[in-house]
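*Asks:* give me a 3D structure for the following:
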Amino acid sequence: MYLIDSHCHLDDYDNLPQVLANAREAGVAKLLAIGIGDGPDTMHRALNLAREHEQIFASAGIHPQEAHQATPEHLAKLASLVEDPRCIAVGEIGLDYYHLDNPDIATQHAAFVAQMKIAVAVRKPILIHCRTSELAIPAAKQKYEPADAWEDLLSLIAEHWTPSGLPGIMHCFSGNEDQAARSLAAGFYLSFAGNLTYPKSTTIQAVAKSAPADRILVETDAPFLAPIPLRGQTNEPANVAHTARYLAGLRGASYEEVAAQTTKNFYELFPPTRGIE
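*Replies:* As a prediction, this is how the structure comes out:
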């Protein structure tokens, strides 16, 4: 019985051999390394790791916080990277309205749509990042009018992604039950990270408890979002086991059942990864 970490940032580690050894010891057999790097110029790093390590697969994408860098040159580079069979998804992509210094909404929308089109062209899933504003920002200091990232995201998905019939992942799902239902209806899997274990994450916990078994995944988002009891520490893929155990408790299932189900779901979503141990 083993786990798959469906979202981690492996190029952030100086001690990657030890991180991978820790993952193996914890029963984490495969990892999806997210290829956003420090921006579009470094989004190839995850694919390089996937070429070097059989247990690693990669994605590539331009994060919404870097949407202003979604130039024709960088989009062409992305289109080339995702042709590689070791690159199994486009992402993480989406919308992030949280910070005042993020690219404006129109720029984020354009980058998101352009990358969805690339994913449709290569027939590969997308990995979605969605974070809405939670800040009480005085109107005089706002770069743009307050907006709901989830509403915009789901609208763009309906227009530019759903017609393709392709699936995707709502990475580090942090929405409510309505947003979960709409994501599921659009063909997405819900991936739960370490923040699922936090005491104040009651909305996410309610979603995780009732989500269809065949549409759930677990992830770390390492080196970020370490789960309880490691919150505040540098996260790593081995810790996905903590999230899986917590998810099992929420759902009234055994750890083994959650491990088996989330692994099966990952294989359904990414058939090329099946059978490579």
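*Asks:* alpha carbons only for contacts and neighbour counts from here, please
*Replies:* Will do.
*Asks:* for this protein, what spans make up the strands?
*Replies:* All strands of the chain, identified by DSSP state E, fall at 3-8, 28-33, 56-60, 87-96, 126-131, 168-170, 188-192, 216-218.
*Asks:* so can I have a markdown table of the ones you listed showing mean neighbour count and distance to residue 206?
*Replies:* Below are the strands of the chain laid out as a markdown table (neighbours: other CA atoms under 10 Å; distance: least, CA to CA, whole Å):
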| stretch | mean neighbour count | distance to residue 206 |
| --- | --- | --- |
| strand 3-8 | 28 | 21 |
| strand 28-33 | 24 | 26 |
| strand 56-60 | 29 | 29 |
| strand 87-96 | 28 | 23 |
| strand 126-131 | 24 | 18 |
| strand 168-170 | 25 | 16 |
| strand 188-192 | 26 | 12 |
| strand 216-218 | 28 | 13 |
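*Asks:* another sequence for comparison is provided below:
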Amino acid sequence: MLVDSHCHLDFPDFDGERDALVARAHEAGIGVMVTICTRVRKFDQVLAVAEAHDSVYCSVGTHPHNADEELDVTVEDLVRLSAHPKVVAIGEAGLDYFYDKAPRAAQAQGFRTHIAAARATGLPLVIHARSADEDMAAILEEEMGKGAFPAVLHCFSSGRDLALKGVELGLYVSFSGILTFRNSEDIRAVARELPADRLLVETDAPYLAPQPKRGKRNEPAYTAYTAAVLAETRGVSVEEIAEQTTENFFRLFSKVPRPAA
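*Replies:* The predicted model follows:
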């Protein structure tokens, strides 16, 4: 079994075919999917997708692109919403200096709010980090000093130093279809170096479809392509990567019940 630890099944790209999408994922060996919230104000839509499918769970949070729109969302709000049985993570939140769609101060403020919620609930924080390695590492180190919290650097595309700092602080690192791109040798080098017990796989669907589906709409079934490249990169079998990343997922996302054998 594989797990798609990060997708966006509430997005309109999937309107009218979510049942078929989930069925295709199951056929491809994907046993669990986590659909990730990007705006607390649209959380009800995310939760509805999770509630409609036994194998789909969700998070609650505000993407850094939308940070300035939801600075009124409090730690207490996130804690309250995360009490639902289907909510298994906080986020995604973080820093994105590539697009800079929200002021950096707002991104940092929102990020720290989500960290506090992860610390309070014990649920993993799903971290978005793009072109912000130094500030991300500094905030993570400072906040860990206030009290530990579980977290994953999702859709990893940052530098080696951030990956190693994340692992040092107890974080997990998740790889998406970017790992399969021909020009992603730097990312594969990071994936090769990290401890096996910190690795996850994801799609970030509908974005970033892996080879050989690149350029098409991504979907959870395609997690298998990324897992295959991760196995090749690390010189192990696909079965070993599936077993390891799935075990890692359930250790981090501890609120998700393991499917019956």
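*Asks:* thinking again about what came up before, and of the strands of the first structure, who's closest to residue 153 of the first structure?
*Replies:* Closest approach to residue 153 of the first structure among those (CA to CA): strand 87-96, 6.6 Å.
*Asks:* between strand 3-8 and the closest one, find me the angle.
*Replies:* 50 degrees (axes from the mean of the first three to the mean of the last three CA atoms, to 10 degrees).
*Asks:* packing partners for strand 87-96 of the first structure?
*Replies:* Counting contacts by 3 or more CA pairs under 8 Å, 6 or more residues apart in numbering; DSSP states H and E, strand 87-96 of the first structure packs against strand 56-60, helix 105-122, strand 126-131, helix 149-160.
*Asks:* and the contacts of stretch 156-166 of the first structure?
*Replies:* Residues from elsewhere that reach stretch 156-166 of the first structure, judged by CA atoms under 8 Å, 6 or more residues apart in numbering: 109, 113, 116, 117, 120, 123, 124, 125, 186, 187.
*Asks:* and of these, the nearest to residue 93 of the first structure?
*Replies:* residue 116 (8.5 Å).
*Asks:* the residue nearest to that closest one when sequence neighbours are not counted and residue 65 of the first structure: what is the separation?
*Replies:* Nearest residue to residue 116 of the first structure in three dimensions, chain neighbours excluded: residue 161, at 6.5 Å (CA to CA, 6 or more residues apart in numbering). For residue 161 of the first structure, the distance to residue 65 of the first structure equals 21 Å [CA to CA, to the nearest Å].
*Asks:* cool, and residue 152 of the first structure?
*Replies:* Counting by CA to CA, the gap from residue 152 of the first structure to residue 65 of the first structure is 16 Å.
*Asks:* show me which of the two is the more surrounded one.
*Replies:* A direct count of neighbours by other CA atoms under 10 Å for residue 152 of the first structure and residue 65 places residue 65 higher, at 21 against 17.
*Asks:* what's the match for that one in the second structure?
*Replies:* By TM-score structural alignment, residue 65 of the first structure lines up with residue 65 in the second structure.
*Asks:* on that earlier part again, now the strands of the first structure in TSV, with distance to residue 199 of the first structure?
*Replies:* Conversion of these to TSV gives the following (distance: least, CA to CA, whole Å):
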stretch	distance to residue 199 of the first structure
strand 3-8	22
strand 28-33	25
strand 56-60	31
strand 87-96	24
strand 126-131	19
strand 168-170	21
strand 188-192	15
strand 216-218	18
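*Asks:* residues touching the closest residue in space to residue 232 of the second structure that isn't next to it in sequence, list them.
*Replies:* Once flanking residues are discounted, residue 232 of the second structure sits nearest to residue 238: 7.8 Å by CA to CA, 6+ apart. Listed by CA under 8 Å, 6+ apart, the contact partners of residue 238 of the second structure are 227, 228, 231, 232.
*Asks:* for residue 5 of the second structure, see how far away the closest residue to the second one other than its chain neighbours is.
*Replies:* So the one you mean is residue 228 of the second structure. Leaving aside its chain neighbours, residue 228 of the second structure sits nearest to residue 238 (5.6 Å; criterion: CA to CA, 6+ apart). According to CA to CA, residue 238 of the second structure and residue 5 of the second structure sit 17 Å apart.
*Asks:* one more: residue 122 of the second structure?
*Replies:* Per CA to CA, residue 122 of the second structure is found 17 Å from residue 5 of the second structure.
*Asks:* do residue 31 of the second structure as well
*Replies:* 11 Å.
*Asks:* kindly report the same for residue 15 of the second structure.
*Replies:* From residue 15 of the second structure across to residue 5 of the second structure, the span is 20 Å (CA to CA).
*Asks:* repeat for residue 198 of the second structure
*Replies:* When residue 198 of the second structure is compared with residue 5 of the second structure (using CA to CA), they lie 13 Å apart.
*Asks:* try residue 37 of the second structure
*Replies:* Taking CA to CA, one finds residue 37 of the second structure at 13 Å from residue 5 of the second structure.
*Asks:* kindly report the same for residue 184 of the second structure.
*Replies:* Applying CA to CA, the value for residue 184 of the second structure to residue 5 of the second structure is 21 Å.
*Asks:* residue 153 of the second structure now?
*Replies:* Residue 153 of the second structure is 11 Å from residue 5 of the second structure, by CA to CA.
*Asks:* with residue 185 of the second structure instead?
*Replies:* For residue 185 of the second structure, the distance to residue 5 of the second structure equals 23 Å [CA to CA].
*Asks:* residue 244 of the second structure now?
*Replies:* Counting by CA to CA - residue 244 of the second structure and residue 5 of the second structure are separated by 13 Å.
*Asks:* residue 68 of the first structure contacts residue 106, doesn't it?
*Replies:* No. Counting by CA atoms under 8 Å, residue 68 of the first structure sits too far from residue 106 to count as a contact (10.0 Å).
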